[in-house]
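**Student:** Here is my input; please provide its structure:
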Amino acid sequence: MIRLLLRVLGAEYSRPVRRTIALMTAAALLEGLSYALLVPVLRALLSGAPADAVPWLAAFAGAVAVFASLRYAADLSGFLTGGALLRGMYHRLGDHLTRLPVGWFGGGRAGEVSVLAGTGVLQAMGVIAHQLAPLVTATVTPLATIAVVLAFDWRLGLAALAAVPAVAAAQYLSGRASAAADAARADTEREAADRTIEYIRAQPVLRAGGRSRERFGLLDDALQGLQRASRRSALAALPGVLGLAFTVQAAFTAMLVLGAHLALGGTIDAAELLCILVLATRCTDPVLSLAHAGGALRAARGELERLDAVLRAAPLPEPSDPVRPDRHDLAFEGVTFRRGDRTVLDGVDLSVPDGGRLAIVGPSGAGKSTLLQSLARFHDVDAGSVRVGGVDVRSIGTDDLMARIAVVFQDVYLFDDTIEENVRLGRPDADGDAVLEAARAARLDEVVARLPDGWATNVGEGGALLSGGERQRVSIARALLKDAPIVLLDEVTSALDPGNEAAVHAGIERLSAGRTVVLVTHRMPTAMHADRIAFLDGGRVVEAGTHDELLRLGGRYAGFWRAAAVPAEHG
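**Tutor:** I've put the predicted structure just below:
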């Protein structure tokens, strides 16, 4: 458990964790050993000379004071270390997620990461602050107390020691019985999180279909499954709790019977027997708490294992000796990319000169967006190479590569902040004049002028308080402010009204001027102005050339052009 915790946290946190564990162990050990002082105290009190107990009481009080100091230091260290670990874990998780391939985030990862980043991290890091001290106390204090009993009477000590493997076996069997139920509950938690996110995102569809007041069956099923899994998890833990309680009570009863036998046989006096039984009684409470502590730790261990799995997911490798290209022409050389069993890109060969403009068109699912993403190295290709300035993108440092590229997506995500701060994401150190110039070029200033709070307008989560066209203008202004030499555009006008489309087109023209541009579009008037057009289908380039060349060819592109019903004078 501790090794797993340290692996998840990283080497920089090992020292404070080990120090905290050492303090907790010392406090628990002193607590158990201090009970040895109760034996002479009780002997003196029962012998008819109570005054003889005073020195032993003073010694016991001193031991308790030292124990209290150690326990305070251990608990304080646990809370402080837990808080530091919580911050560190969030930073480490966030930094790691930014280095994972974009393809990793598919397949229900949103629910998994949201659960981990919420309750998962809190529960895992709560081990140090809340759960480790009770576990150490429940383990070390009884063992120290057994050592004390052994010192006073080896027969009763051996009887107490015989209970240790029985308690360990009860804990082990309890853990095995609960493991499957706990794992199932964790799976249903992620499923419920996924369905909750789906339900929220599906609100426009549900309301458009007149089903906004109906229960969402998939979410209901997931929540009911979570309820059943939680019940099974609780029931699975019950035999372990009862088994531990029975084991502890049986051990105490055995000591009581053995002690009575020894006392009746005259081999131990009643006062000493009473003292040892008091010590044995004091052991039962921490041992019985093992059931609760063990269950909490198993749950925390499950979260730690899931965090560990995420942190062990291979990030995109950084080059050991990064190369900085001195130009910005682009090339795809035999690029192949697979997603599972499906080949998304199959031997793509394309090139874009420095300052040139390439349009990629084709049917849905042809691999257009994937080709664009490979340029930004959102994932590594399985074969071939993607080059910027003649350099494979895998040989360029990630920060350097992203500094050279501005991306405008079809689905724009804005952070829950002001319009100005969302634009400044392109270049946080830009001055006010640069921000205003980028806004004017993207015609975002028209949007800002009609908003009551102007630049200070909050856009809401994901930009929900702005229209699609307004979000696109913010995105283009952000890209203009970044002033990168390479621009990637992915269906940026696919769902805009004519007014917003004209404004966004004007912004794109300003953004594209003098830069190397690759744009994915299904709007033929947008593609026709590119220097070169590639028609992609089934992950392959089936046609490539200028607009006029492809029309004369009379192939797939020409068919798309005719289907778009573009007036002949535009051809």
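
**Student:** going forward, measure contacts between C-alpha atoms and count neighbours the same way
**Tutor:** OK.

**Student:** Arg532 reaches Ala359, doesn't it?
**Tutor:** Yes. With contact defined as Cα atoms under 8 Å, Arg532 reaches Ala359; the gap is 6.3 Å.

**Student:** between those two, which one's more packed in?
**Tutor:** Using other Cα atoms under 10 Å as the criterion, Arg532 and Ala359 rank with Ala359 on top: 28 against 22.

**Student:** What are the neighbouring residues in contact with that one?
**Tutor:** Ala359 sits next to 518-521, 527, 530-534 when contact means Cα atoms under 8 Å, 6 or more residues apart in numbering.

**Student:** Okay, helices next: where are they in the stretch 51-200 of the chain?
**Tutor:** 53-99, 109-115, 121-126, 132-152, 154-201 (DSSP state H, counting those that start in this stretch).

**Student:** scratch that, the stretch 201-350 of the chain
**Tutor:** Going by DSSP H, counting those that start in this stretch, the stretch 201-350 of the chain shows helices at 203-208, 217-264, 270-288, 290-312.

**Student:** can you put the ones you listed in a markdown table and add distance to Leu9?
**Tutor:** Below are these laid out as a markdown table (distance: least, Cα to Cα, whole Å):
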| stretch | distance to Leu9 |
| --- | --- |
| helix 203-208 | 38 |
| helix 217-264 | 28 |
| helix 270-288 | 29 |
| helix 290-312 | 9 |
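
**Student:** Minimum distance to Asp497: which of these has it?
**Tutor:** helix 203-208 (18.7 Å; Cα to Cα).

**Student:** Identify the residues contacting that closest one?
**Tutor:** In contact with helix 203-208 (Cα under 8 Å, 6+ apart) are residues Ser212.

**Student:** now do stretch 238-253
**Tutor:** By Cα under 8 Å, 6+ apart, stretch 238-253 touches 159-160, 163, 166-167, 170-171, 173-175, 280-281, 284, 287-288, 291-292.

**Student:** before we go on, could you also do this sequence so I can check it against the first one:
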Amino acid sequence: MIRMLLRVLGHEYARPVRRTVALMTATALVEGLSYALLVPVLRALFGSAPQDAWPWLIAFGGAVSVYAVLRHVSDRSGFHTGSTLLRGTYHRLGDHLARLPIGWYDAGRLGEVSVLAGRGVLQAMSVIAHLLAPFISACVTPLTIVAVMLAFNWQMGLTALAAVPILAAIQIRTGRSTAAADAERHGRDHEATGRVVEYLQAQPVLRAGGRTVERFRALDDSLREVRRASRRSALKALPGVVGLALAVQTVFTVVLALGACLALGGSVGAAEVLAILVLAARCADPLLSLSDIGGRLRGARYELARLDTVLRTEPLPEPAEPVQPVRHDLEFESVTFRHGDRTVIGGTSLSVPEGQRLAVVGPSGAGKSTLLHLLARFYDVDAGAVRVGGVDVRAIDTEVLMAQFAIVFQDVYLFDGTIEENVRLGRPDADEAEVRAAATAARLDEVIERLPAGWATNVGEGGARLSGGERQRVSIARALLKNAPVVLLDEVTSALDPVNEAAVHEGIEHLMAGRTVVMVAHRMRTVRRADRVVFLADGRIVEDGSHDALLRLGGRYADFCNASLAPAGSE
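**Tutor:** You can find the predicted model right below:
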């Protein structure tokens, strides 16, 4: 498990982990060896000169003091190393997630990662701080005590030693028998977490349908499965728990009986028998705790394996020798992109000269948004090449590539903070005048003026305290502040009311001025502002030209306009 932990975190953490393990092992050894002093102490106390026990009592007290100091140091090292590993894990996981392709984040994956980043990481990293010390103590201290028993009486020592392979076999068998049940329970836990989130997100729909008094069947079924899986997991672990307790108690009883026989036969003194029985009893407690510790370790190992799987997922490769584009024209050359078994973009070629505005139009599912994602290298193409300024996006450093784009999506996500903090995400080092100018150009200043807290207004998680149009204005202000040479727009006005749509259109005009623009659009007001229009169907460009030329052509684009854009013609 330590090997997997270091693989997950990186070997730069190997030294503090090994130091902590060494300290915990030394602590367990000293604890076991200190009990060896009980034999001469009890021998002196039960002998003819009890006062002779004082030197041994002092030695025993000294050993206990050394153990206490080592325990303090090892526990501190465990907590310090654990917190360091936790911080390092979050940093590494966050950096890795930021480099994974957007296509990796499907709906199920988001719930999985959210659970893993919260409870999963904490459980996995709790090994060093909370589980490793008791586990090492439960293994090393009894073995040390058995070695002490062998030194004082080989018969009783061998009897205790015979229990080691039996207990090890029980633990191994328990781990194997519960592995499948534990994996099922963890899977059901994650599914139930997703259902709870779904239930909360579905409240508007449930209430609109008058179903607030009904039970949410999907959630109920998921929780029932969690209960069944937990029950199966407990039943699978029960034989191991009972078997471990039975084996420990049996060995202790055999040692007790053997000690009584040896004492009655005169082979050993009463003091030695009593001391060895005290040592045997001291072995029992940590051994009995192995069931609980083992279960928690298996849970931590499962989370660690899931974390390892995520971190082993290959991110988009970075170029060994990145190239800096100097122009801002865009090009798709025979691009093919597949998502699963479906070809989303098939052999498409397209060029956008610097400073030109291109509108991408087509039916739902045609691959319009995918073109924008390929430009920003949210995915890598399966065939062909996507170029910015004549340079393949795969040859451009990710930070340099993203600096070329100002992106405004239809669904705007704002972080839980103030309006100003969300706008400054576009360019954190911008001065106040630049931030205010961007807000004015996006007509965000109108929103700020009517909010009591103004710029300091907290937008809530996801921007929940602002309307859709207000969030879109923040997004445009953020893009304006970034001042990137290429603008990507993805149906930014599709769900806005007329007032906000007019304001957003004005902001977009400021954003597009003098820049290379690719916009996914379906409203005539937006499409008419493009220098050129391409009609996309089934991942292929079927028509290409100006808006007026394509209308005169009377083809797919004209039919699409007549069917879906005619009601918006007055715009």
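
**Student:** How alike are these chains, TM-score-wise?
**Tutor:** TM-score for the superposed pair, counting by TM-score structural alignment, normalised by the length of the first structure: 0.98. Supporting figures: 571 aligned residues with a Cα RMSD of 1.5 Å.

**Student:** about what we covered before: between the helices of the stretch 201-350 of the first structure, which one is closest to Asp453 of the first structure.
**Tutor:** Comparing the helices of the stretch 201-350 of the first structure by Cα to Cα, helix 203-208 comes nearest, at 27.0 Å.

**Student:** how about the closest one: buried residues?
**Tutor:** Leu206 (16 or more other Cα atoms under 10 Å).

**Student:** just stretch 506-521 of the first structure next, same as before
**Tutor:** Neighbour count says stretch 506-521 of the first structure has 507-508, 510-512, 515-521 buried, by 16+ other Cα under 10 Å.

**Student:** now stretch 267-285 of the first structure
**Tutor:** For stretch 267-285 of the first structure, by 16+ other Cα under 10 Å, it's 270-277, 279-280, 282-284.

**Student:** for stretch 10-21 of the first structure, same thing?
**Tutor:** 13, 16-17, 20-21.

**Student:** Just the buried ones out of the contacts of stretch 238-253 of the first structure, please.
**Tutor:** For the contacts of stretch 238-253 of the first structure, buried by 16+ other Cα under 10 Å: 159-160, 163, 166-167, 170-171, 173-175, 280, 284, 287-288, 291-292.

**Student:** between those, which is nearest Ile405 of the first structure?
**Tutor:** Gly175 (51.3 Å).

**Student:** Looking at the helices of the stretch 201-350 of the first structure, spot the one closest to Ile2 of the first structure.
**Tutor:** Nearest to Ile2 of the first structure, of the helices of the stretch 201-350 of the first structure and by Cα to Cα, is helix 290-312 at 9.6 Å.

**Student:** From the contacts of Ala359 of the first structure, pick the one nearest Ser467 of the first structure.
**Tutor:** Thr521 (20.6 Å).

**Student:** Contact partners for the closest one?
**Tutor:** By Cα under 8 Å, 6+ apart, the neighbours of Thr521 of the first structure are 359-361, 490-492, 494, 527.

**Student:** if you set the cut-off to 6 Å instead, what comes out?
**Tutor:** 361, 491 (Cα atoms under 6 Å, 6 or more residues apart in numbering).

**Student:** Just tell me what it corresponds to in the second structure.
**Tutor:** Using TM-score structural alignment, the partner of Thr521 of the first structure in the second structure is Ala521.

**Student:** now the closest residue to Leu288 of the second structure other than its chain neighbours: how far from Glu421 of the second structure?
**Tutor:** Ranked by Cα to Cα, 6 or more residues apart in numbering and with sequence neighbours excluded, the top spatial neighbour of Leu288 of the second structure is Ala245, at 6.1 Å. Distance of Ala245 of the second structure to Glu421 of the second structure, given as Cα to Cα, to the nearest Å: 59 Å.

**Student:** swap in Val534 of the second structure?
**Tutor:** Applying Cα to Cα to Val534 of the second structure and Glu421 of the second structure gives a distance of 37 Å.

**Student:** of these two, who's got more company?
**Tutor:** Val534 (23 against 19).

**Student:** Glu442 of the second structure: what's its closest spatial neighbour, skipping adjacent residues?
**Tutor:** For residue 442 of the second structure the amino acid is Ala, not Glu. Of all residues not flanking Ala442 of the second structure in the chain, Gly507 sits nearest, at 4.0 Å (Cα to Cα, 6+ apart).

**Student:** Verify the stated contact: the one you found with Thr440.
**Tutor:** No. The criterion here is Cα atoms under 6 Å, and Gly507 of the second structure misses it with Thr440 at 8.6 Å.

**Student:** Where does the closest residue to Val361 of the second structure other than its chain neighbours sit: helix, strand or coil?
**Tutor:** Spatial nearest neighbour of Val361 of the second structure, excluding adjacent residues (Cα to Cα, 6+ apart): Phe535 at 4.9 Å. Of the three states, Phe535 of the second structure takes strand under DSSP: H, G, I helix; E, B strand; the rest coil.

**Student:** residue contacts, the aligned partner of Phe535 of the second structure in the first structure?
**Tutor:** By TM-score structural alignment, Phe535 of the second structure lines up with Phe535 in the first structure. Phe535 of the first structure makes contacts with 361-362, 541-543, as judged by Cα under 6 Å, 6+ apart.
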